[in-house]
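Peer 1: The following block contains a protein sequence and its predicted model.
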Amino acid sequence: MTDSEPRAPGFGVYIHWPFCAAKCPYCDFNSHVRHKAVDQERFARAFAVEIATMRARTGPRTVTSIFLGGGTPSLMKPETVATVLGAVEANWTLAPGAEITLEANPSSVEAERFRGYRAAGVNRVSLGVQALNDRDLKFLGRLHNVAEALHAIGLAREIFPRLSFDLIYARPGQTPQAWEAELVEAIGHAADHLSLYQLTIEEGTPFHALHAARKFTIPDGEHAAELYAVTQAVTAAHGLPAYEISNHARPGAESRHNLTYWRYGEYVGVGPGAHGRFVEDGRRVVTVAERMPETWLGLVETSGHGITGGEVLNRTEEADEFLLMGLRLGEGIDLARYEMLSGKTLSSARIAILQEEGLVAPIGNSRLKATPAGMIVLDAVVADLAR
């Protein structure tokens, strides 16, 4: 991404489909397993109702991206996806060429279903591959094997204009050499985008209990930093440099929806557990929906929405969020926008200290970015700048 390219944050719509075939042991997302068939038509109607309620709050907007996440959205029928996308288009203006992404698991991929999603308007798929060896896929609790993953990647490349897939690294026993080989293989299959996440142990997950009981170990900080360095070097050498801490793309193929988050744009969240952040009556509001799918459904059917929490952000909170999100990006932050949000400038003395420590770097006179070393300790960098 060149410094001259536009960075308008855009306006996104996030749709949360909360159901999964199985709960992965590392996952702390709002996902639920149901052993009876989900009434998709009823949920689709509820999504449409909540979308209309959110439209009344945001007013007319031009939607630059839609993201169907979860859960496992590829468990949705194409007709369900079409209903939801139709509701978005009926309430807001859809920008020409808007990015419409659907997350999919390789185990729930069928060619006919993929073609149905494409016909419904989906133009980008994000596949949860996670590993390219069967032993680690089993450890991660995935329902697919490598052969199924590669089949899904091939289908996605054939049917959709754009494709991304995820891998998790810093797995037990993973060496830098093994990760480099796996990454080179992945790049060979990737079209233009990879999301590469370090395995973290999240409280409340099965992995948290197993890790605490010493049933497995993951690479320590120094080893994980080495794996991160391998990630950056290999992807850059193969034309997919990092544009965000965990995301890599060929120039122009960045996820527009995720850039809306990181550039501190506005987005509506629809569905169980979804979050939104948008400007209403001149103030940035946060919306948080009820997490339990059936409870959310009942709320929407009686009240028109499932929003149960949220807040109005003050200037300091907005500026802090802007820092935390924007410094994740290789393009960094616009210092003038920080000043506009916060009403103050960042301390030049603190910037100078962080620059001496090799943690931040200026981009011309108008922007500031975290260096690769700064990315590893980003929370500390942000805390220091925000003081």
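Peer 2: Right, received. Where do you want to start?
Peer 1: Only C-alpha atoms from now on, for both contacts and neighbour counts.
Peer 2: Noted.
Peer 1: quick one: the residue nearest to Arg157 when sequence neighbours are not counted and Val288, what's the gap?
Peer 2: Among residues not flanking Arg157 along the chain, Leu163 sits closest, at 6.5 Å (CA to CA, 6 or more residues apart in numbering). Remark: distance between Leu163 and Val288 (CA to CA, to the nearest Å) = 29 Å.
Peer 1: Next: Ala224.
Peer 2: 33 Å.
Peer 1: And Asn91, by the same measure?
Peer 2: Relative to Val288, Asn91 is positioned 20 Å away (CA to CA).
Peer 1: which residues touch Leu240?
Peer 2: Asp192, His193, Leu194, His248, Ala249, Arg250, Pro251 (CA atoms under 8 Å, 6 or more residues apart in numbering).
Peer 1: Confirm for me that the fourth one is in contact with Gly239.
Peer 2: No - using CA atoms under 8 Å, His248 and Gly239 do not qualify as a contacting pair, with a distance of 9.0 Å.
Peer 1: the more surrounded of those two?
Peer 2: Set His248 next to Gly239 and count neighbours by other CA atoms under 10 Å: His248 wins out with 25 against 14.
Peer 1: What strand or helix carries the more buried one?
Peer 2: Assigned by DSSP states H and E, His248 belongs to strand 247-249.
Peer 1: try this one next to it:
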Amino acid sequence: MAEPLALYVHWPFCVSKCPYCDFNSHVRDRVDQDAWRAALLADLRYEAALLGKRRVSSIFFGGGTPSLMPPATVAAIIAEAEALWGLADDCEITLEANPNSVEVAAFADLAAAGVNRISIGVQSFDPEVLAFLGRAHSGEEARRAIAAAQASFARTSFDLIYARPGQSLSDWEAELGEALAFGTGHLSLYQLTIEPGTRFWALAAKGELVLPDGDVAADLFDVTQAMTRAAGLPRYEVSNHARPGEESRHNLTYWRYGDYAGIGPGAHGRRLAQASERHKKPENFIAAVERSGHGLRIESDLQPHERATEAMLMGLRLTEGVDLARVERRSGLAREGFFDAAAAERLAAQGLVRQRDDRLIVTDEGILLLDSILSEVVRTG
């Protein structure tokens, strides 16, 4: 029997573009909601026709700002996925939201539509930091949004960004302490990175934006691990923390290299040993659906070595590590073709990785050196 399938749905629209964001997001004065609902449903049907009967274990509405979607559209997509594939009894249905009051007002309707997990883009509670990050909400709105989410949804997660310019250890300890006090089952804690093509990238190139150096960033990371562990939300992936059983099942599908279908502008998929990508610009996506019945831009076969490499790069982000035997099965390639056992032995002697039978794990001591470790243990060609 085929493994369950994860479904990603991309909603590309935002009220404004954040200066650090390199996601496929677009600001539009007007959105034809009926046309977008029809286009997303058509794109979904195309994937279902390709994939046949595959139980859906998770649905993730990402963006952009999917909390700007009409709840009726969310409900229609969930119902169509149920009709086309069938949903697992414990199907995790996540929607990303901003803490703005107008979006929070839709929480009850989104829960009624079938969303059972919400992920809120808080990023910070500090008004100066929110202004720096280009966020449109206040700290108080963020606090109210978390409380409203906990009242409306079975599971709540929210994001914070740290390792910001000028951020002190004590500032971060106070902010993280406040976040942990909400008692949510999941937190995503990201160090600020400068992505090409963003406004922050342009400022950094001119020397007008300087991130904390490596030692400071490492200290911030270490205190993050200590505080989350003490609160019962240990790291299960580089930037994600959860109570046992509260991990994002959808994202675990990515990291464990399971199959997922992606619909909507710019959405990526990995299914049928193929990589898929939709048209990114909203207008091009709509035109493609009207022309062809789907928004697909690229569909390419993934060769065994590509699949093995991707599985290793994703799986080693997890605290559970990567199952080498599973990578062999998923890629059709013997591990000698993608895994350097001698390098792993060398790194294990340094305490940076450990191997238990078929499972390779990057240790807490090694996680800040993950990129270097990947370059050594993963055979890329």
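Peer 2: Perfect, thanks for sending it. Because the structure is a prediction, the values reported are computed rather than measured.
Peer 1: Looking for the alignment partner of the residue nearest to Arg157 of structure 1 in structure 2.
Peer 2: The alignment partner of Leu163 of structure 1 in structure 2, by TM-score structural alignment, is Thr156.
Peer 1: re earlier: wait, which of the contacts of Leu240 of structure 1 is closest to Val234 of structure 1?
Peer 2: Ranked by distance to Val234 of structure 1 (CA to CA), those are led by His248 at 10.7 Å.
Peer 1: quick one: contacts for that closest one?
Peer 2: So His248 of structure 1 contacts His193, Leu194, Ser195, Leu196, Thr235, Leu240, Pro241, Ala242, Glu254 (CA under 8 Å, 6+ apart).
Peer 1: My guess is the first one contacts Ser246. True?
Peer 2: No - using CA under 8 Å, His193 of structure 1 is not in contact with Ser246; the gap is 10.9 Å.
Peer 1: The two - which one has more neighbours?
Peer 2: Under the criterion of other CA under 10 Å, the comparison of His193 of structure 1 against Ser246 puts His193 first, with 25 against 18.
Peer 1: quick one: what's aligned to that one in structure 2?
Peer 2: Match for His193 of structure 1 (TM-score structural alignment): His186.
Peer 1: got a list of what its match touches?
Peer 2: Going by CA under 8 Å, 6+ apart, His186 of structure 2 touches Thr156, Ser157, Phe158, Leu233, Asn240, His241, Ala242, Arg243, Glu246, Glu247.
Peer 1: and if we set it to 6 Å?
Peer 2: Listed by CA atoms under 6 Å, 6 or more residues apart in numbering, the contact set of His186 of structure 2 reads Ser157, His241, Ala242.
Peer 1: what about structure 1, which of those residues hold up?
Peer 2: Retained in structure 1 by both residues aligned by TM-score structural alignment, their matches' CA atoms under 6 Å are the following of those: Ser157, His241, Ala242.
Peer 1: okay, the longest helix along structure 2 sits on what stretch of structure 1?
Peer 2: Ranked by residue count under DSSP state H, the longest helix found in structure 2 is helix 33-51. Helix 33-51 of structure 2 corresponds to residues 40-58 of structure 1 when matched by TM-score structural alignment.
Peer 1: What segments of the stretch 251-381 of structure 2 are strands?
Peer 2: For the stretch 251-381 of structure 2, applying DSSP state E, counting those that start in this stretch gives strands covering 260-263, 268-271, 274-278, 296-301, 322-323, 353-356, 359-362.
Peer 1: follow-up on the earlier one: who's more crowded, Leu163 and Val288 of structure 1?
Peer 2: Just comparing Leu163 of structure 1 and Val288: by other CA under 10 Å the higher neighbour count belongs to Leu163, 24 against 20.
Peer 1: picking up where we left off before, can you verify the residue nearest to Arg157 of structure 1 is assigned to a strand?
Peer 2: Yes - assessed by DSSP: H, G, I helix; E, B strand; the rest coil, Leu163 of structure 1 belongs to a strand.
Peer 1: Would you agree it is in contact with Asn123?
Peer 2: No - Leu163 of structure 1 is not in contact with Asn123 according to CA atoms under 6 Å; the separation is 8.6 Å.
Peer 1: would you list every one of the strands in the stretch 1-150 of structure 2?
Peer 2: 5-11, 56-63, 87-97, 117-123.
Peer 1: Give me the range in structure 1 that the longest one lines up against.
Peer 2: Applying TM-score structural alignment, one finds that strand 87-97 of structure 2 aligns to the residue range 94-104 of structure 1.
Peer 1: superposed on structure 2, where does the matching stretch end up, distance-wise?
Peer 2: Stretch 94-104 of structure 1, aligned to structure 2 and superposed, deviates on average by 0.4 Å (mean CA distance after the TM-score superposition for structure 1).
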